[in-house]
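Student: turn this into a model:
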Amino acid sequence: MAPASPRQGRHAAPDSDPLFERLGVTITSETLELALTHRSFAYEQGGLPTNERLEFLGDAVLGYVVTDHLFKSFPALSEGDLARRRASIVSTHALAHVCRGLGVGAHIRLGEGERRTGGADKDSILADTFEALIGAAYIDHGPVAAAALVHRHVLPLLDDPQIARAGTDWKTKVAEAASRHSLGDVRYEIVGQGPAHDPRFRATLWVGGTEYASAVASSKKQAERDAAAESWARLEADLPTARD
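Tutor: Okay, the predicted model is just below:
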């Protein structure tokens, strides 16, 4: 018998069988329902259990499996390089990318507010849910199945240059370059816009007296990260070593 589909309030979620096929693991209906229950839905339903405990477990499994793989597969890499590779594929952006490919968003049980504002496609919600699904696989089938889920869907991101780029700490990269070459202070000029339920922030990077790129995002921190990433190519060209 196929596992029962998760409920999403008044909105029926898609049948879970195709999700299981894409994940490559079957999760019992009770555990699956918990893994897909966002706190916004739980609050509106009077305080149901949420997926946060499973997310906590899945995050630990994810970190261990990725670290173990990198340590064994890249014996020549330094600790710093290993850490950067790990950060690139366990980042919120990377895990959200995995979830979109699997179609997880349509299955998440969300509160009305989150549903209205596109919560099923928010990076943070998708990433947290994927970690909860890893935790669910661990609970139902143990560490081998949970590790296999990570190997199947997360480790292949090591070969994706776009994920690697998104996982780079561009703000730190910019700050280090500016300090190393005495380019002046690094600052981000922030302008907020949009309604309270869907804020948008424009961040513009300045290094010394030079204005670089701008970026718009739903949070100040993400706007700053994106502005730094967009500015890097031009900033790198301005470095003294690039002109020597």
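Student: contacts and neighbour counts: CA atoms only from here.
Tutor: OK.
Student: Arg85 contacts Leu158, doesn't it?
Tutor: Yes - between Arg85 and Leu158 there is a contact under CA atoms under 8 Å: 7.3 Å.
Student: who's more crowded, these two?
Tutor: When Arg85 and Leu158 are compared for neighbours, Arg85 comes out ahead with 18 against 15, by other CA atoms under 10 Å.
Student: return the list of helices and strands in contact with the helix or strand in which Gly58 is found.
Tutor: Gly58 belongs to helix 52-73 when elements are defined using DSSP states H and E. Secondary structure elements in contact with helix 52-73, counted by 3 or more CA pairs under 8 Å, 6 or more residues apart in numbering; DSSP states H and E, are helix 79-90, helix 123-141, helix 143-153.
Student: let's see this one next, to set against the first:
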Amino acid sequence: MKNIELLEQNLGYQFKDKNLLIQALTHKSCKKSYNNERLEFLGDAVLDLIVGEYLFHKFGKDAEGDLSKLRAALVNEKSFAKIADSLNLGDFIFMSASEENNGGRQKPSILSDALEAIIGSIHLESSFECARNIALKLIENNFPKIDAKNLIKDYKTRLQEITQGTIGQTPEYETLRAFGPDHLKQFEIALKLEGKEIARAIAKSKKEAQQMAAKIALEKLENLS
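Tutor: Take a look at the predicted model:
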């Protein structure tokens, strides 16, 4: 486990309450009386507002639908895990030995949740403005070209265009299950073509899981061609 002061240097923020940072870095597998789930819940809402406000001002002429797509492209597990990787966040997370042996330090879900918890804790300890400044710096460093062309990858539309053009069929998306507590709900989606399952994915929303499943299906089609 690395010294958490290195993480503070990477963030550009020094915590007044080190226990708050430790809580933000504590995965539930530790089985302690505290973990980062509540801070992750708060950070998720804070980041959603930060990115929404940022895009509102940056793209003053874009319609609501385009702004929603841009926000969804930034506020998701994959994007947050990428930012977490840039901070080497996995090296600082407290987790059980079994979770670590299971590759926990590289799991996108754990990295993303820890990042959200950290932003939530900065907001809680300091201010929304401070959390915003740090979050936007991290976002801009990891996504230097923030525009629709570079961020919005509508895999569902691309897949539908291909399948309609080749077999005259539209993909079907079936929700297999929804699980987890309300603030950490996960959805498992199966993508079917002509009644056969082609791919499946799990994400925090049905839309994100559908996009992930469509991406997997596209990759499979590309490998066949």
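Student: returning to what we had before: overlap in contacts, Arg85 and Leu158 of the first structure.
Tutor: Ala164 (CA atoms under 8 Å, 6 or more residues apart in numbering).
Student: give me the mean deviation of the helix holding Gly58 of the first structure from the second structure.
Tutor: On superposition with the second structure, the mean distance recorded for helix 52-73 of the first structure (mean CA distance after the TM-score superposition for the first structure) is 0.7 Å.
Student: for Val154 of the first structure, see how far away the residue sitting nearest the centre point of the first structure is.
Tutor: The first structure has Thr92 as the residue nearest its centroid, 1.2 Å off, counting by CA atoms, centre = their mean. Between Thr92 of the first structure and Val154 of the first structure the computed distance is 12 Å (CA to CA, to the nearest Å).
Student: and what of Gln162 of the first structure?
Tutor: Taken as CA to CA, the span from Gln162 of the first structure to Val154 of the first structure is 14 Å.
Student: okay, those two: which has more neighbours?
Tutor: Taking other CA under 10 Å, Gln162 of the first structure and Val154 do not tie; Val154 has more neighbours (19 against 12).
Student: quick one on the thing from earlier: so where is the helix holding Gly58 of the first structure in the second structure?
Tutor: Taken onto the second structure by TM-score structural alignment, helix 52-73 of the first structure occupies residues 37-58 there.
Student: and stretch 94-104 of the first structure, by the same measure?
Tutor: Going by TM-score structural alignment: stretch 94-104 of the first structure matches residues 79-89.
Student: and the matching stretch, how far out from the chain middle?
Tutor: 10 Å (CA atoms, centre = their mean, to the nearest Å).
Student: which residues sit against it?
Tutor: Contacts of stretch 79-89 of the second structure (CA under 8 Å, 6+ apart): 7, 10-11, 73-74, 90, 108-109, 111-112, 114-116, 138-139, 142.
Student: now list the buried members of the residues you listed.
Tutor: Neighbour counting by 16 or more other CA atoms under 10 Å classes 7, 73-74, 90, 108-109, 111-112, 114-116, 138-139, 142 among the contacts of stretch 79-89 of the second structure as buried.
Student: any idea how far Leu221 of the second structure is from Lys69 of the second structure?
Tutor: For Leu221 of the second structure relative to Lys69 of the second structure (CA to CA), the value is 25 Å.
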